[in-house]
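Colleague: coords below, sequence missing:
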């Protein structure tokens, strides 16, 4: 449901801070670190939607000049969309009342309510902090990968620099072995490693060469998908498409001059070599080093938050959103949308001297494109239980869901989520299920 537009003046907000901080030109009421989907949505809510914090009270720290809708990169890799369609200048999506500092945050000092920047901006102090810095991609954790990505046939949809290699790799193979990987780490959009595989399969079928190409999906996971309902459907699809699936296989090295991908069998610790003619790599990912001061030993380096309120477990004036936190859900834009409503409500409550009250149920969504004009819309919660919006079986392939993924969701992202007015489909789910849905 759209967040209530009842506006609250900054003068009505009770200041909260764990430590006294200086009031100077480098002090801000709300600092948002990260100009991705979560950061911009929260900034918009506190300047244009939920409250009317005055100009200069909210700052977003973000060094990049471009903002990308990364869920589109699956379609970019398949040649259905272009890189240009997936990005917009950061200045065009930054909320108008926000001060944008084009710099990189290098450390967070929560005991002193301040952050340090890499450039001339130096140190900023804050009353409240929202951390939305995404996830770190560890290209170097796979030996030889960075060099291999410079060679024909090796590609990845996980960066703007490498996604343009995917379509040429798909088009370039006429016969031989095509391998798609899933690493032994948390990743953003856990369905993406499969989506490009199904779209490549469709391309090769359309061009009459599918029977000459062996498709292998090597995943470090023990299942094809974490939610049993959707895993059952996907297992049938890979069988129908004659795709070889090897579980508990983790990519550890790419030997480009021999066109070999080396995998560790996590069950036996044995190293196995696979010959490839095309290799799509989903790289390992990890917590951004920036959030180390907000992590604890049990969080795997990710920012430690209460999984329901998304407030930091120790610092009450700090909230986390998106991929950088240890909230145990899939890291997707859909999860960010659901989290923005929770974070904004709870942060406003804390600003007013109250306790957080909104609860995040772990909602996330993964539109699993399974071929041309086909998609399974997986929606689920913390317990890996389906949390479906539509009153139909969403584990079945659907043309409607494909066009939602292709055309509707980008519009919702640019004109809803980034503007702070889309909190996910919970309200509409209840309507479609006649008030009986979660």
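Modeller: In hand now; what should we look at? Predicted model only: the values in this text are computed from it and were never measured. Numbers count the residues shown, from 1 in each chain.

Colleague: contacts and neighbour counts: CA atoms only from here.
Modeller: Noted.

Colleague: what residue is smack in the middle of the protein?
Modeller: The chain has residue 332 as the residue nearest its centroid, 3.7 Å off, counting by CA atoms, centre = their mean.

Colleague: correct me if wrong: that residue contacts residue 188.
Modeller: Yes. Shown here, residue 332 and residue 188 form a contact pair, counting by CA atoms under 8 Å, at 6.0 Å.

Colleague: do a quick rundown of the helices in the stretch 51-200 of the chain.
Modeller: With DSSP state H, counting those that start in this stretch applied, the stretch 51-200 of the chain shows helices at 73-77, 83-86, 90-93, 145-148, 166-172, 192-206, listed in chain order.

Colleague: mind listing what's buried along the fifth one?
Modeller: This means helix 166-172. Across helix 166-172, burial judged by 16 or more other CA atoms under 10 Å covers 166, 167, 168, 169, 170.

Colleague: show me the contacts for the third one.
Modeller: The neighbours of residue 168, taking CA atoms under 8 Å, 6 or more residues apart in numbering as the test, are residue 153.

Colleague: take the one below as the second:
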């Protein structure tokens, strides 16, 4: 097997595949290899809909071989370390792989140890997560007979920060349809101090919370799960407050507050993979140390990083990657041709499609300054204000975005 490539990409997720495909779209003669051990590529944004019983899980999965860009050498292995001084990446079983230019995009992994009891509880019984097993979420919703439905998230960064809310809104709708809403308290416990960081979106979501009669508990830092007693334990932060109080069962244990649940949905704590955290490529917070505008590594100019492991002050979403990949591609090609990067810049764009009901969605689009920045193309769908619920946005989420993902984005076409 060849041991040196012109461009080496780590990660067969959205970021890695998109970048490799776009590179070859610009220049078919490029020598590109991609390190990825998985057999299956998942379209995870649809897992919210799977968890609510309105999307087929099997349609979110395709063989990795089918999405690998034509012309890319697939190294079916896992990266395990870096030697940037010698332009080399170590792998678990294929030895060291050399490169001229490196793109680091392995995505996130989950660290259950950050919430004691979580590993034993998740995806079993009444505890579920769309992040790990959306089919089990749907089973939990269908079997729920009333009580406290608790939705929560960890204090760490997570993929798509709005996802723990989306399934909550859909679950509330399902509880109404299944006739258990009258004997149900829906509770959202979050470490944050606001329902969403963009004021215009927060105003819409607050109205939805009122309409759905949801109890929101801010400043709740998830500390541990007691699956046997069905209690989620929290430390209360300085921003602790409550919106739309519900009289639910709560316990005390020292400084911790425990919320008793009859079903629990949560996002597991997300971190960079161990081989990233232990490398010399990360910042103090253990994220890949790249420039937030150029995506170029701050120490090694022939290394670029994008996607969920990049140290960028914006939400970790596929929509963000859609805007990051062209910047990385342009910079690498210009470095190769002119020995300097181009003037393309990533402005922190990310978006969060907030599904608020079956058939309704709000689309939060924003940049590094947390400015609401709706895509002008939405006017082509006759959507005047994407900060409000709209059925056409639901069509975008359920039908149009998956089509664009499989047929455009992963093929290297800019959308």
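Modeller: Thanks, I have the structure now. All values derive from a computational prediction rather than experimental measurement.

Colleague: TM value for the aligned chains?
Modeller: Between these two chains, after superposing, the TM-score reads 0.92 (TM-score structural alignment, normalised by the length of structure 2); 393 aligned residues with a CA RMSD of 1.5 Å.

Colleague: wait, isn't residue 30 of structure 2 in contact with residue 24?
Modeller: Yes. The pair residue 30 of structure 2 and residue 24 passes the contact test of CA under 8 Å, sitting 6.4 Å apart.

Colleague: which one's more surrounded, these two?
Modeller: The neighbour comparison of residue 30 of structure 2 against residue 24 (other CA atoms under 10 Å) goes to residue 24, with 20 against 17.

Colleague: pretty sure that one contacts residue 33?
Modeller: No. Using CA under 8 Å, residue 24 of structure 2 and residue 33 do not qualify as a contacting pair, with a distance of 11.0 Å.

Colleague: next, count neighbours for residue 213 of structure 2.
Modeller: Counted with other CA under 10 Å, the burial measure for residue 213 of structure 2 works out to 16 neighbours.

Colleague: ok, residue 171 of structure 2 next?
Modeller: Neighbour number of residue 171 of structure 2 under other CA under 10 Å is 26.

Colleague: how about the one 10 residues further on?
Modeller: A count of neighbours around residue 181 of structure 2, defined by other CA under 10 Å, yields 19.

Colleague: distance of the counterpart of residue 81 of structure 2 in structure 1 from residue 122 of structure 1?
Modeller: Using TM-score structural alignment, the equivalent of residue 81 of structure 2 in structure 1 is residue 107. As judged by CA to CA, to the nearest Å, residue 107 of structure 1 and residue 122 of structure 1 stand 11 Å apart.

Colleague: those two - which one has more neighbours?
Modeller: residue 107 (17 against 12).

Colleague: show me where the stretch 1-150 of structure 2 has strands.
Modeller: For the stretch 1-150 of structure 2, the strands defined by DSSP state E, counting those that start in this stretch cover 4-10, 32-35, 40-42, 61-63, 73-75, 79-83, 88-91, 96-104, 109-110, 127-128, 147-152.

Colleague: select, out of those, the one closest to residue 410 of structure 2.
Modeller: Set against residue 410 of structure 2 and scored by CA to CA, those come closest in strand 40-42, at 10.8 Å.

Colleague: which stretch of structure 1 lines up against the closest one?
Modeller: Alignment of strand 40-42 of structure 2 against structure 1: residues 66-68, by TM-score structural alignment.

Colleague: how far apart are that stretch and its match in structure 2?
Modeller: Stretch 66-68 of structure 1 differs from its equivalent in structure 2 by a mean of 0.2 Å after superposition (mean CA distance after the TM-score superposition for structure 1).

Colleague: just give me the neighbour total for the equivalent of residue 302 of structure 2 over in structure 1.
Modeller: Under the alignment (TM-score structural alignment), residue 302 of structure 2 pairs with residue 317 of structure 1. Counted with other CA under 10 Å, the burial measure for residue 317 of structure 1 works out to 22 neighbours.

Colleague: cool, residue 127 of structure 1 as well?
Modeller: With neighbours defined by other CA under 10 Å, the count for residue 127 of structure 1 comes to 21.

Colleague: many thanks, I have nothing further to ask.
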